Each structure stands twice: as structure tokens, then as C-alpha cells.
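Asker: Output the structure for:
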Amino acid sequence: MDKDEPWHRFSAPALFTQALLQYTSVPLTPTAIKYWWRGQATAYILRLNTNSLAKIRQLRRDSSLHHGFTIGKNSNGLENVAVPFPLPAHSFSMHVRHGDKSSEMRLIPFREYVEEAEWFAKQNPNSFHKSAFLSSEDPSVFEEAKNITSVTFDYGLTSPNENWVWYMSKIKRMNSGPIQQLNAFGSRHETTISWLLQLFISLECDGYVGTLNSNWNRLIDELRCVWVDKCMHPYLEVGDVVDWSNYHW
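Answerer: Okay, the predicted model is just below:
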């Protein structure tokens, strides 16, 4: 990304910068301040009205709209799992950005998300479990999840639980860009609400796996620090550095 581009000259407003620095124990860099400010501004701009929030809550509480499964320990077949509200503690959020994003970055295979999360869970078995809320525009990701029970690199590490538990919503999906999806799915209002529902469910999680070159993953990363008190929770980056560097702009 060219550092001479106009957005690299942007900075957080002085008033907010001064307020932030009153509560920090170290002198923050300008880019760190800008990263913080983007989250604050995003959370403010994205405030939803009462009707939208009520609709999202209604959809979240409708158990028929959500589905979970795991691999049975004895049967080796799929076992349905209820999707509680909120999601169980120690769960990960995994948003797998595919679709038209290949024009901007290497599309990260779903398995790489799972490897990153499982490695972290095995290092922290008291803090994280092998359970995740899965979101993506790519239907094949959800089919692949049916065949991923664990990732083999034990090295003597303790697995918190045997097989992955996957949670997801039953929404329309098409492996393309958002505009193409909006045009194909009919009601733009209902489609947008269903996407925001995915965002809210992601914020129920305790760990986050994604890439900051995805604007949706950036939304999750920003809003977890403002809308919910999860800024100190781990975010695991799976993207190539060359794709998400200068993410503070």
C-alpha cells in the first residue's frame, strides 16, 4: 500500500487523542492511536436503531434459524448440537472471507483457520475449547467443516475437547461479492439484517480468528473493543502479512 496515498495522512482528532493518552501507561505511536480511533468511529457510525436491534434479537433467539454439529465420539457420524444464546464461553469466531476477495489477497483455506485456533486452544486448554461460530459467504466452507474433527499436531499438547463443535446460522450464501449477493437474494433489507446477525453472534465469542484484510473481520475486531468488553481477548491472524499490512489506515 502506497504511503503517499491520502488516507495515510489521516489522524485521530486531537481532542480524542489527548483523552486517550490520559489513560495509557506508555506513549502510543500515531498508528496505534489511529487504529484505536478507527474502532471508536466505526462503533459510533454503525449504531443501529431500536427496530433493527429488536429484529436481530428476535432472529438470534429463534432456534430454528441456527444449527450446530459435531462428530460423535463413538459413532463417527454427525451429531446435531443446539446453538445456545449466548454462545458457550471459550468459543472462537471464525469468519472465512472468500468470494470476490481473491482480487485483493490470497484466499485463506478454511483449514488454516482451524489449525490456528486448534494450536492456540491446545496451548490454552483452560481458556479455550474447540468450538466455534462459523460464518462465510462460501457454502463449501460449511461442507468442509463436517469433515474436520481435529488437526493433528499433538506434540504432547492437551486438547481441551475431542472434536470440534461448529455453530452456524441458516442464511442464504453465495460465493461471490456482497453486491452480487444483494442482487441475487431479493430483499436487501432482510439480507443486511441477516449479515448483521452474524456480526452480533461473532461478538458473543471469546476468541477471534480471521484476517484484517477482510473488512468484515476488521468490523469484528473493532466492535469487540467497543460494543462488547473483549478488547483483551485474543485475535489470531491467518492472512499473509503482505495482504493486511498498513491495516491502521
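Asker: Please make it C-alpha for all contacts and neighbour counts, starting now.
Answerer: Fine.
Asker: Gln180: neighbouring residues, count only.
Answerer: Counted with other Cα atoms under 10 Å, residues neighbouring Gln180 total 12.
Asker: Here is the second sequence; please produce its structure so I can put it next to the first one:
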Amino acid sequence: MESPRDTKPPCFTVFAWRGRELQQHALNGWRPPVELQGPWCFMIITLLCMIILFDNVNKYAPYGFLAPVIYAGTDNATSEIHSDDNRVRILLDLWSKTLDQGARAAGSDIPAPHFQDCKKSSEDFTRLDSRQHDGRRPLWTLWKGALGLELGGGLSVEDDGEEMLSTKARLQGPYPPWIQGGDEDNLPLTRRAQRDIWLNQHPRNCSSAKFLLADWESQKTRSSIGVGAELVAMTGLLAVALREGRVLVTKDYHGANHSGCTGSSHSRWSCYFAAEASNECIDRALKLSMLKSAWREGILTSSKNYPPFIVWKEVPVPTTWGRPWESIQRTVELDGSLLSGYKAQDRRWWRTQALRYLMRSPSENLCNLLNRARHDAFGVKAAEIALDLVPREWPKYAQPERTPIEKLVWSSLGPWIPRPLVSMHVRQGDKGSEMRVFAFPEYMKLAEHLKRAFPHVRGIWLSTEMENVVEESRSYTDWNFYFTNITRQSGSTSMAAYMAQLGKRRNFDNAFVNLLMAAESDFFIGALGSTWSCIIDGLRMTSGKTMSGFLTVNPINELL
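Answerer: Here you go, the predicted model:
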């Protein structure tokens, strides 16, 4: 008598016993056992396999044919039929869809740690950058980030009035929320200066205000001028506006005159950063510019009312705050020595404050560009880390909802990047006519110097206009280099020709993404003779990173 083990059950019984085995192996080249190789059984099995296959393809169609994990077996055990690499690709694809759709993609229950919620961030900052309905200042509290917005309405915050630009103004807060770190981690009186500039640019009543309607430098000259030099020039006009008690309003910004800047931000500075003044004041200044009487009565002045040198070497630095530049600490190293000071420390301090104000917050557009750049550079690493923290059952497993501390407290720390990260700006090309340029190995010597003090430093955010620099970086295998994926200069191509070849949109998008990524890094290596390097250092010195220092290959440009 045959034992039960040797008995060949009918075809339908085998299906009942092995239905889950079929699902497990349907996509893995399964071959039926001997007892199921009869013609009718084989046809039924084939049909069942096709149903299972198409069911999974349809279920995961949005992800292409890289289907996620397929689970089988009993309720107490699962098995996966793809590798960890596939899980990373699936998660990267979901995150990419989130970028494209502007919201979390369906099925992406693992939040991207390197993304920022740009829409919410923009809405939150608008609240912090606008006066209240009754004309009072925004609810700047001693809390930062989302927690301040959540609790601010219920706090009794002492308002020190509208005493602006006065040495008698009280030094207590609250101060604008866009300055990171303690006072000793920023240039002297940074918080006070930012508060006063904001008050000047956001008066209670724009109808009684006077204005300086400023041209961008590129609108005043036919010769090519770099993005950085144009920003430096605008800081001089902001100084004039504060001295004369005027609200600075800029004319159309040529860098925003492209298809990426839409709606009211088209051709405006606000395409990339928070507007230079309140919307009410900007609207009023532009309307007044059409009236001859406004110019005649001095309600409006323009860049043409002031001599050209006022934006460069003879900037009228406001003296409202005393002489805080005399207290600037020496944190820049050149040739192994800390620089003892600059010929124009007052100008340097002021330009830094003005640049911080003008770039106090990225726009929603620039925030989205930064998300894309971080995803391209750090996405794989972020996915690997994120998947290590979730059960192996993902994507079947659902992430729990974020807790209040995640939403309101930790969110203020900003998007994840692989820290510690070094920013390295390598300036070569036609800059040799203005300063001594250095080969890439000279910058890497400074990086090795940094590594001796901080052995765990391995990542470098590399910004450069030269293709040869990117190629040379590949030989430094002990370092991880990150950079934007963009065409760079080759040979002796001039910067003007390169910018024209790149196109306006890509040129300005890339410039501002690199600028903010560099400012967000933990350490900085660059060329102090480069205007762009000075702007990066200025943003760092007003975002809590003064004591991280600056390693430079050359001295400062005297025009700065």
C-alpha cells in the first residue's frame, strides 16, 4: 500500500496545497513538479501564472517593470525575490516622482530626508516676513522654525517699537528668524542689523515712504558682468537707501527673465529669493515711477542720481550700529597664517549684512531646485540610510505618522546632507586677469590640511566653471565629490561666452543652487580674490558658521 507521501493527488488538490508556492515562484522561472506535468494541469498552471504575473504588473505599473518585493509563503514568514539594490531603485523612483509632482508620490510612505517641503516652507516664511493685519511686526519669537509659528500666536512677545536705525533702540529681541547659531557664531551685531534693514524695507505705511528705484548693474552697462559682481553692486545701493531713509526697490532682474520664473515672479528678484521689500512698497514704487511729479518732488530717486563709485569702493556704510567691524575675529587662513584684517573691514561687514538680507530665504522655486540638486547628489545614500531604518517588508510595510517633535522641532534643522561636508569653490578661467589663479591640487592641499584636524571629513561639494577641475577630482579617490550635472567651460572660453552657451535659465539656476549648497556646508575652501567666494563666506558668516573658518588660496580682491 502506498504511503500518503507517495500518493499523487488530483490536480485541483495540488493547486489547493501549492497556491502560495505558485505565487512565490511565478516570476522566478518556476517549473511544475512531476505530478503536475499532465497537459490539462500544465495549461491550468500556465493560466494561473499569467494571472499572477499581470496582477503584479498592473499593481506596480507606476514603477515600471522594476516591480517591488513580492511576498509569498505562510502568514508567519515572508521571502523577497529581489535584491537591496532594487529596493533602493524603487525608493529613488518614488522620490523622483515626488519631485515631479510637487507632493509625495502615491506609495511613498518613506519621507525623503534630503527634501524640504517647499510649499509649506514658503508659506511659513511669508508669515514671518510680513507685517500683521494691524501693522505690527511679524510674530518673531524666541522659538525657531515651525514651533515658533505653532506657538507664536499664544505668546506675549514684548515689542520694542519701531525705533529703527537709532543708537537708542533697545537691544532686546525678538529678532528675525533667518539667522542661525549664537551671536558669537556670526559677525558682530548681525541680528540687530538684519532687524533694522527689515524694518526699513517694510515700513508700516508705504503711502508715505520714499523710494530708491534701483537698476541692476547689467542694465546700466553693455559689458558683461558676473552674477556675484551684480549682487555686490546692489549692496552699495541698499546702503544709500538706508542712509537716506528710503525703501530700496529693484527694477526687473534680467536673471529671472526666463520660462522658469512664472507669474508675479517673472523678471523679479523674488523668483529666487524673498522680495527685497514688502509687496505693497514694491507696487507703490513701480506705480510712482510713471509719474513725473514723484521724481521731481524727490519721492523717487534712481541709480542715476548717485555716482558709480558709490557701489564699489566708496560705499556709504551705515553708522547706526557703531563700528562692529572692529570686533570681527580672524578666521580666514592664507599660507598658514590667519589674516589680521582687511583694508576695508567696514565695507566687508556691510556687504555681508546686505547680502544676507537680500538672500534671507530661498523662494519656492529655488527650494525646488535645491531639492533636485540634493536628490541627484545624495539620493542614493539617503535611500540606503532610509531603508536601513524600516523593516525588510517594505514597501508592504507602512511608515508611522510623524510625531509633533518631528514636525515642529527637528524640521527646523533643515534637509539632510551627508555631513560633515566641505564646500570648495575653484575659480580659474578668465579670472586670471583680475587675480592669481591656482591649480586644483593647491585647493586639495588645503582639503588635506582640513582632514588632519577633522579625520572624518570625506565629502566635498565642488563648485567650479571648469570641466578640467571635475576631471581632476576623480583622481582623489579618498574623497567623495558632489557637483551639479551641468556643462562646464573647456579651454580658454571666456565666462561671458560660457554663460551665453549655457543659457540664462540654466546659468542662474545653477549659480544660486551652488551658492546655497556651499553656504550650507560645514567648512569652506576657496579663493578670497573671487567675488563669488566672498559672497559664500559672507552667507556663512551670517548663518552660524563664522568659527568654521575659511581656507583661501589667495588674498582678498581690493574692490570688495
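Asker: care to give me the TM-score?
Answerer: Once superposed, chain against chain, the TM-score is 0.70 (TM-score structural alignment, normalised by the length of structure 1); 207 aligned residues with a Cα RMSD of 3.2 Å.
Asker: Helices along the stretch 401-550 of structure 2, start to end?
Answerer: All helices of the stretch 401-550 of structure 2, identified by DSSP state H, counting those that start in this stretch, fall at 404, 440-453, 467-473, 495-502, 504-520, 531-541.
Asker: okay, the shortest one sits on what stretch of structure 1?
Answerer: So that's helix 404 of structure 2. Across structure 1, nothing matches helix 404 of structure 2 (TM-score structural alignment).
Asker: cool, and stretch 525-538 of structure 2?
Answerer: Mapped onto structure 1 using TM-score structural alignment, stretch 525-538 of structure 2 spans residues 209-222.
Asker: how distant is the matching stretch from the center of its chain?
Answerer: Distance, stretch centre to chain centre, for stretch 209-222 of structure 1: 6 Å (Cα atoms, centre = their mean, to the nearest Å).
Asker: Quick one: end-to-end length of it, please.
Answerer: 13 Å (Cα to Cα, to the nearest Å).
Asker: For that stretch, which residues meet the burial criterion?
Answerer: Applying a neighbour-count criterion of 16 or more other Cα atoms under 10 Å, one finds 209-214, 216-222 buried in stretch 209-222 of structure 1.
Asker: and Tyr357 of structure 2, which of the helices of the stretch 401-550 of structure 2 is closest to it?
Answerer: helix 531-541 (9.7 Å; Cα to Cα).
Asker: Need the residues that contact the closest one.
Answerer: Defining contact as Cα atoms under 8 Å, 6 or more residues apart in numbering, one finds that helix 531-541 of structure 2 is touched by 185-187, 228-229, 351-353, 355-356, 425, 515-516, 518-520, 524, 526-528, 546, 550, 557, 560.
Asker: Buried ones among these?
Answerer: By 16+ other Cα under 10 Å, the contacts of helix 531-541 of structure 2 give 185-187, 228-229, 351-353, 355-356, 425, 515-516, 518-520, 524, 526-528, 546, 550, 560 as buried.
Asker: isn't Val70 of structure 1 right next to Val81, touching?
Answerer: Wrong residue type there; residue 70 of structure 1 is Thr, not Val. Yes - between Thr70 of structure 1 and Val81 there is a contact at 7.0 Å, judged by Cα atoms under 8 Å.
Asker: Around Lys172 of structure 1, how many other residues sit close by?
Answerer: Lys172 of structure 1 has 13 nearby residues by other Cα under 10 Å.
Asker: Quick check: chain neighbours aside, which residue is closest to it?
Answerer: Spatial nearest neighbour of Lys172 of structure 1, chain neighbours left out: Phe185 (7.3 Å); criterion: Cα to Cα, 6 or more residues apart in numbering.
Asker: my guess is the one you found meets Met174, correct?
Answerer: No - at 9.1 Å, Phe185 of structure 1 and Met174 do not qualify as touching, with contact defined as Cα under 8 Å.
Asker: Residues that sit against both of Thr70 and Val81 of structure 1, list them.
Answerer: Common neighbours of Thr70 of structure 1 and Val81, counting by Cα under 8 Å, 6+ apart, are Val165.
Asker: Name the residue in the two with the higher neighbour count.
Answerer: Between Thr70 of structure 1 and Val81, Thr70 has the larger neighbour count (other Cα under 10 Å), namely 23 against 14.
Asker: From Tyr476 of structure 2, how far off is the nearest residue to Ala214 of structure 2 once chain neighbours are set aside?
Answerer: Nearest residue to Ala214 of structure 2, sequence neighbours excluded (Cα to Cα, 6+ apart): Thr250, at 4.7 Å. Distance from Thr250 of structure 2 to Tyr476 of structure 2, counting by Cα to Cα: 44 Å.
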